[in-house]
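Novice: model the following, please.
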Amino acid sequence: MATHVVTDRRAGRVGQSITSWRPRVRGLSAPAQRRRAVLVRAVLTAGLVGVLLMWWTSTGPSSAATPAALTTTIGELSGMLGGYLVCAQVLLIARIPWFEASVGMDKLVLWHRTLGTAVILLIATHVGFMIVGGMLFDQSTPWAEIVTILTSYPDMLTALIGTIVFFVVGLSSARLLRNRLSYEAWYWLHMTTYVAIFLTFFHQISAGVHFVSNPINRGVWILLYLGTAAAVLTWRVVLPVVVAWRQRLRVDRVVIENSGTTSVWFSGKRMDELGIRAGNFMLFRFLSWGHLLTAHPYSISRIPQAGVLRITVGALGDHSRRIRQLRPGTLVFAEGPFGHFTADRASRTRILLIAGGAGIGPICALAEELTARGYGVTLLYRAHSVEHLALLPELALMPGLRLIPVLGRRNELGYDPLSAQAVAALVPDVKDREVFICGPAGLALQMESVLRSLRVPMRFIHREELSLS
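Specialist: The predicted model follows:
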């Protein structure tokens, strides 16, 4: 495939139009986001309490009369809790706008991972305790009891297949295996979770003692799963397709910023309707060979203006490396925007931005908005050399921005150019600034530690993890 690359001739004129721009879309303030996040937790907890009440009210007085009955009851409870939490887990990443606006996609993904561990443990408990309970009732061996369960209860074979899929997906998300899988392989393996949910649902309704003889519980459970499916179809399939059709986003041009960084400019219709803010990211699926099967999260490095928007991507994997091969005119399916790494979180008027690698993309967009608001903005731009400074002409022309490149490798310099002493010398008033950090995980963690040592309160330090895996 031919590579289409152009030099960005507009870079020299970027700064001239910045002062005339003002943000038109505002997000929630930090206190409002915290209140909404608490409400999301309360809603999820209320659902969990509801499941416990459902189990309690439909459990007979003899449920703990014998070891066999108690073991079976624990198995039933763990199954119901696992069934509820898997729905909660799916809803967290169903792109529901209220959830995302309240919590932020990075935290939703973190909660999703945490619930995933809980779901796997509950499923294992459910399976183990139901087998042991049956063994105690029937005075049988484990293998004989497994055969009895599979042959005596409806929909158990499909439930077994679904359970195996759950465990395979859970193992693939473990850090040791996840690091060995490509994002594409992990993504499609993770998608089989929906198959597992479908396969395990029917045995809950047809064989679950708390549903078979209780039509109210059965109706509520069916509504829970139908509602979850409707949310996924609505916000992950139908609405994104409708939005994609309205925007008709296409690759406008591809710009090589340096050896490891590439910018992609997009053109389309009604981009202002997307509500993109500086610091947001979107999920991009390019309708091109090598990109079609997966959607990847990329931050916006320039919000829509004059019918175009831009992302700036670091070559961190196969997908991002193939970005340079995109042809102008390629159709793009974009979901979002997502994220809380926005200027609306700033409660101070003096700002410190810290960028490294591809993190310069969202930081550039933030610098544009914050300087346009009249804030005092300083940018520490960490790179190995001048050649690794992407978007430099644009940043140099940005009115009101104090740009400080921090260059060199630590092993070559013999010291850390972003140590606490170095940061204090470069930005003497750092403890009075709001800080936004975007870059490799190591840089972000290091800078959080440095800033804390310089007495910057944690509530004034913002960063966002751009990962769905």
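Novice: when you work out contacts or count neighbours from here on, use the C-alpha atoms and nothing else.
Specialist: OK.
Novice: now the end-to-end length of stretch 61-71.
Specialist: Terminal residues of stretch 61-71 lie 14 Å apart, using CA to CA, to the nearest Å.
Novice: how far is it from where the chain is centred?
Specialist: A distance of 42 Å separates the centroid of the chain from that of stretch 61-71, by CA atoms, centre = their mean, to the nearest Å.
Novice: touching that stretch from outside, list them.
Specialist: Stretch 61-71 has contacts (CA atoms under 8 Å, 6 or more residues apart in numbering) with 73, 129-130, 132-134, 136-137.
Novice: can we see that at 6 Å?
Specialist: Contact with stretch 61-71 is made by 129, 133, 136-137, as judged by CA atoms under 6 Å, 6 or more residues apart in numbering.
Novice: return the subset of those residues lying in helices.
Specialist: Among the contacts of stretch 61-71, the residues falling in helices (DSSP state H) are 129, 133, 136-137.
Novice: I'd like the structure of this one too, to check against the first:
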Amino acid sequence: MRLAIAGSIIAVLMMWWFAVPTAFASTPANAFTSLGELSGMVGGLLVCAQLLLIARVPWFENAVGLDKLVSWHRSLGTSVIFLIVAHVVLLVIGGELVDKNPPWTEFLSELQNYPDMITALIGTIVFLAVGLSSAKLIRAKLSYEVWYWLHVTTYVAIFLTFFHQLSGGAHFVSDPLNRILWITLYLGTAAAVLTWRFILPTAAAWRGRMRVAAVIRESDGVHSVWMSGRHIDQLGVRAGNFLLFRFLARGHLGTAHPYSVSAVPKDGHLRITVGALGEHSRRLARLKRGTLVFAEGPFGHFTADKASRSKILLVAGGAGIGPIRALAEELVARGARPVVLCRVSSADQLALLDELKAMRTVTVIPLVGRRADLGYDPLSPAALSRTIPDLHDWEAFICDPEGMAEQVESSLCELRTPKRFIHREELSMS
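Specialist: Okay, here's the model as predicted:
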């Protein structure tokens, strides 16, 4: 993937180099302007790369995994924002040096004198808003719904900024070949997104549509939603996978949320077990029987075939018990003897415990209580080593809230569990 992006950037550099004027660095003004144009071209390329990473192209996603693609998508986001800002700032500085205007006057002058600049400015503001919404501190304060719809506006931003590249970009106005290549890049990206992100998933979701069969309270703040459908067994869902569920009910229509399965499809039924962590998940408890459900997926590589050691530890925090329960069932079927740690603050938060205890060869260890009350952290290296000695010989699957998962991973690494034997569920699309 890195090679593909590096090769694409080299191709853009060549497009820029062969179309740049010979005097592109003869003065500071020309140098700033040329660098501004280059940063805009590379930024435009990386925007397309970002979209292709999450376009759900099947062969690409199966080979790499959605979790890694989403991670790469996030990583590119910082570079895109930097290049967009650099593009604007460098062009303004270049124009300022030529026209002897103050920066703000030069900025307004370029808005007025170049075609499609107003729409480009609106698109740039949208890009910056989307980029800021993904910053860790801001993302933590946004609901999934707000974050989701902000990111949907990225498509609008790309549309608004595209035309000024062709009408005002010196490397496209005067070079027909560059213009054709750039249009092809954007049309190809749009076709991939429309095909694999919208058209095919919509058709598949309609064929595999389900209905809510039952909603069951499992523990304090944790509910299971059972769904049924004629083609549910054909979805190819495995333990540890997640799907994007859209429930056709009030409060759920606006977004599709990722939820892991707690029971894989069997006899036309599938189950998810969800903790009330946000507005959307809290509303799941009020779903009515018969509610129509569309699902996209399955996604994720948090599956039993990752296991390569005989000693397997499954760590669940709160509602993370859902995918851990499904994994435990598959591992038992494979002949494994997993140990399950269930970390909760109080006993009334323990969910699916009876199901786990009923599985042969599964050892369940509840870790109940708040750290302040216990006087120690049950997930610290010292506590974990007392609970399970010789953890460096084990393989771990972790499904906890992010902070807790990072803590468990850190403790295991401190206890010399090789990092390649530590697997974490990654179902966040943000």
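Novice: circling back: just the buried residues from the ones in helices among the contacts of stretch 61-71 of the first structure, in PyMOL please.
Specialist: Those of those that count as buried under 16 or more other CA atoms under 10 Å are selected in PyMOL with:
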select buried, resi 129+133+136
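Novice: what residues in the first structure pair up with whatever helix or strand His73 of the second structure lives in?
Specialist: His73 of the second structure belongs to helix 66-99 when assigned by DSSP states H and E. Counting by TM-score structural alignment, helix 66-99 of the second structure lines up with residues 105-138 of the first structure.
Novice: next one: stretch 218-229 of the second structure
Specialist: Aligned by TM-score structural alignment, stretch 218-229 of the second structure falls on residues 257-268 of the first structure.
Novice: could I get the ones in helices among the contacts of stretch 61-71 of the first structure as TSV with distance to Gly104 of the first structure?
Specialist: Output for those, formatted as TSV (distance: CA to CA, whole Å):
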residue	distance to Gly104 of the first structure
Phe129	37
Gly133	42
Leu136	47
Phe137	48
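Novice: closest one of the ones in helices among the contacts of stretch 61-71 of the first structure to Ile149 of the first structure?
Specialist: Gly133 (11.2 Å; CA to CA).
Novice: which helix or strand contains the equivalent of Ala424 of the first structure over in the second structure?
Specialist: In the second structure, Ala424 of the first structure lines up with Ser385, judged by TM-score structural alignment. Using DSSP H and E, Ser385 of the second structure maps to helix 381-387.
Novice: now the element after that helix, going C-ward?
Specialist: Per DSSP H and E, the first helix or strand lying C-terminal to helix 381-387 of the second structure is strand 395-399.
Novice: and that following strand, what does it pack onto?
Specialist: Applying 3 or more CA pairs under 6 Å, 6 or more residues apart in numbering; DSSP states H and E, we find strand 395-399 of the second structure packed against strand 312-317, strand 422-424.
Novice: which residue ranges form the strands in the stretch 351-469 of the first structure?
Specialist: Taking DSSP state E, counting those that start in this stretch as the test, the strands found in the stretch 351-469 of the first structure are 376-383, 401-407, 434-438, 461-463.
Novice: of the ones you listed, which is nearest Gly329 of the first structure?
Specialist: Gly329 of the first structure lies closest to strand 434-438 among these, at 30.0 Å (CA to CA).
Novice: read off where the closest one ends up in the second structure.
Specialist: So strand 434-438 of the first structure sits over residues 395-399 in the second structure, by TM-score structural alignment.
Novice: average distance between the matching stretch and the first structure?
Specialist: Stretch 395-399 of the second structure, aligned to the first structure and superposed, deviates on average by 0.8 Å (mean CA distance after the TM-score superposition for the first structure).
Novice: mind putting the strands of the stretch 351-469 of the first structure in TSV, mean neighbour count included?
Specialist: Below are the strands of the stretch 351-469 of the first structure laid out as TSV (neighbours: other CA atoms under 10 Å):
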stretch	mean neighbour count
strand 376-383	22
strand 401-407	17
strand 434-438	25
strand 461-463	19
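Novice: tell me which of the ones you listed sits nearest to Val86 of the first structure.
Specialist: Using CA to CA, the strands of the stretch 351-469 of the first structure put strand 461-463 closest to Val86 of the first structure, at 28.1 Å.
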